[in-house]
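with the input below, show me the fold.
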Amino acid sequence: IVSDTSKKLNQERKAIKSLLDIKVDAILVAPEGYESSHLIDVINSGTDIVSFGVHFENDEISEVSIDEITGAAKAGAYLKSVGIRDVVMMMGNPRKFTTRGRMEGFMRGFGHVPEDRVIYCEVDWKASCATVSEMQKLPQAFFCYNDMMALGVMKALEERGIELGSEVKVIGYDDVYMAEIAGITTLRIPIRSMVKEAFKTILGDEVRKMVFTPEFIRRKSA
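Sure, this is the predicted structure:
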């Protein structure tokens, strides 16, 4: 049974309640990202649950997650190695573990990024496109929360006549299916391996915390 939560906490809570009402044996959830009390309630009810893609500090929650810090550090170190000094971080909700991890990791590899060079906006290509379209001074590079935001940044830059990869570099995150076609430099998340481990965890009897490290993929945009 599949439920789409649109990465919204209220919809996530409703979806989980609906699944518990029909007495499913286990739930695999890609959480909104910063609240875990409702997941603990599922465990206490006797139903198995596995968090996919998000790490929680609570030892009771099984999870298959990403080492966001190590992954983003690769992007930061790369930009630093090619001489980039001015970068804008285009990020999503700052409360989310994934956002915090990607910001911390990037600055671990690149160095400090001033607060006025960190932009939080809706995780959507239209939002990032509109933001970059209105910027008066462009940076040497953008590090984006994910590939969808990177696509919006790239579109805005192209509309402004900027040559991607040489004048301004753009790095995304995830390596979604269209990233290769669009030429996005990104961090590839090993989804297939993570899915296999998630189901092994569901079928097992122990709490497991599996962590995967993204691979840096360099393409035209950087």
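
when you work out contacts or count neighbours from here on, use the C-alpha atoms and nothing else.
Fine.

now Val24. Nearest residue, chain neighbours left out?
Excluding its sequence neighbours, the residue lying closest to Val24 (C-alpha to C-alpha, 6 or more residues apart in numbering) is Thr47, at 7.6 Å.

tell me which stretches of this structure form helices.
Ranges of helices within the chain are 9-21, 37-44, 68-81, 97-110, 125-133, 147-159, 179-182, 191-203, based on DSSP state H.

so which bits of the second one are buried?
It refers to helix 37-44. By neighbour count on 16 or more other C-alpha atoms under 10 Å, the buried set for helix 37-44 is 39, 42-43.

so what does it touch, helix or strand wise?
In terms of contacts (3 or more C-alpha pairs under 8 Å, 6 or more residues apart in numbering; DSSP states H and E), helix 37-44 is packed against strand 48-52.

one more, for comparison:
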Amino acid sequence: MSDVAVLAGVSHQTVSRVLNDHPSVRPETRERVLAAIAELGYRRNSAARALVTRRSGALGVVATSSAHHGPASTLLGLERAAREVGYFLSVATIDRFDAGTLRGALDHFLDQAVEGIAVIAPQVDVADALAEFAAPVPVVTVTSGGVVAGAGAGRVVSVGVDQRAGARDATRHLLDLGHREVLHLAGPQDWFDARERLAGWREADAGAPDPVVVDWEAESGYREGLRLVDAGLPSAVLAANDQVALGLLRAFWERGVRVPDDVSVVGFDDVAGSAFFVPPLTTVRQDFPALGRSAIDALVRVIGGEEVAPTLLPASLVVRGSSGVPR
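Model prediction:
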């Protein structure tokens, strides 16, 4: 800053005022200082600034290494929302969800003087590990599983999408069309989203036998679709997600089963391209940009000392051509 002041012919204090957008600096002086900064290649020392102001302008995000639609879209939503309010993200992806691995990621962020940490916690063991770590900075968990007790000494808040209500609405949509039973191909039960969708299906009183637990992949939907054709076709299926629904549609097409004439199929997530499945997929949409904004807003408010309640954003049913009246 002293070098900039000499080159621009101003005081050290004037340079400081320009950097902090003080209104008392004349426009021509500001331009001269900015030109000197550009000529010298000046960069703020963020670490030193954080020591003085106790504000680093950085947030940490712990994410799973999963490439599944939900966690990946959540991370994008967080990054965009953080930029909108002047924060930058430092991201750590982890493969193992034990307390030691998570502690290492959180300790790394604390060494960087982050002001708060967001944890994308789609799986039960991520939340369990977080509950064992008392973070000295505010933490927001992005999960549909509710508050993670014990973490952050009360400075933890949870934000998520209401998966249960979304699955309940999708099931009731099929029942309202006249289907007496709705089979649920449920996602892996160590995921909060899968548990909540299963709970919503049950709350809708779908009338079907026990759910069939699959994974999140199209291949499992394909295999299950072939099995259903051979074992006895239901009139309606609520799939764990859109990829499982895509596998179902492929299996039914190969076996000459018409959707929705012979069987209705509903997915979950409204992934890009689901409107162009054959037929276009009825599904449940999650607003990931809104989820990111809500999570970052909650984290910033907790950083500012506010009390923030857990938040569940609504999911919305998108009705397309894959659901219809029963045969």
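
for the residue nearest to Val24 of structure 1, grab the count of nearby residues.
A count of neighbours around Thr47 of structure 1, defined by other C-alpha atoms under 10 Å, yields 15.

and it, what's its match in structure 2?
With TM-score structural alignment as the criterion, Thr47 of structure 1 lines up with Val137 in structure 2.

does that match really touch Asp111, like I thought?
No - judged on C-alpha atoms under 8 Å, Val137 of structure 2 makes no contact with Asp111 at a distance of 11.8 Å.

just the strands from structure 2, written as ranges.
Along structure 2, the segments classed as strands by DSSP state E run 58-64, 88-94, 116-120, 139-142, 156-161, 183-186, 212-213, 236-238, 264-266, 283-285, 311-313, 316-318.

JSON lines for these, including mean neighbour count?
Supplementary listing: these in JSON lines, determined by neighbours: other C-alpha atoms under 10 Å:
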{"stretch": "strand 58-64", "mean neighbour count": "23"}
{"stretch": "strand 88-94", "mean neighbour count": "17"}
{"stretch": "strand 116-120", "mean neighbour count": "25"}
{"stretch": "strand 139-142", "mean neighbour count": "29"}
{"stretch": "strand 156-161", "mean neighbour count": "26"}
{"stretch": "strand 183-186", "mean neighbour count": "25"}
{"stretch": "strand 212-213", "mean neighbour count": "14"}
{"stretch": "strand 236-238", "mean neighbour count": "28"}
{"stretch": "strand 264-266", "mean neighbour count": "29"}
{"stretch": "strand 283-285", "mean neighbour count": "24"}
{"stretch": "strand 311-313", "mean neighbour count": "19"}
{"stretch": "strand 316-318", "mean neighbour count": "20"}
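
include distance to Arg202 of structure 2 when you put those strands into TSV, please.
Listed next are these as TSV, based on distance: least, C-alpha to C-alpha, whole Å:
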stretch	distance to Arg202 of structure 2
strand 58-64	28
strand 88-94	33
strand 116-120	26
strand 139-142	24
strand 156-161	18
strand 183-186	9
strand 212-213	13
strand 236-238	12
strand 264-266	16
strand 283-285	17
strand 311-313	20
strand 316-318	17
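
so what's the corresponding residue of structure 1 for Ala218 of structure 2 closest to, chain neighbours aside?
Ala218 of structure 2 maps onto Trp125 of structure 1 when the alignment is built from TM-score structural alignment. Nearest residue to Trp125 of structure 1, sequence neighbours excluded (C-alpha to C-alpha, 6+ apart): Gly152, at 4.1 Å.

could you count how many residues lie near that neighbour?
As a measure of burial, Gly152 of structure 1 has 22 neighbours, counting by other C-alpha under 10 Å.

check contacts around it.
If you count contacts by C-alpha atoms under 8 Å, 6 or more residues apart in numbering, Gly152 of structure 1 has them with 124-130.
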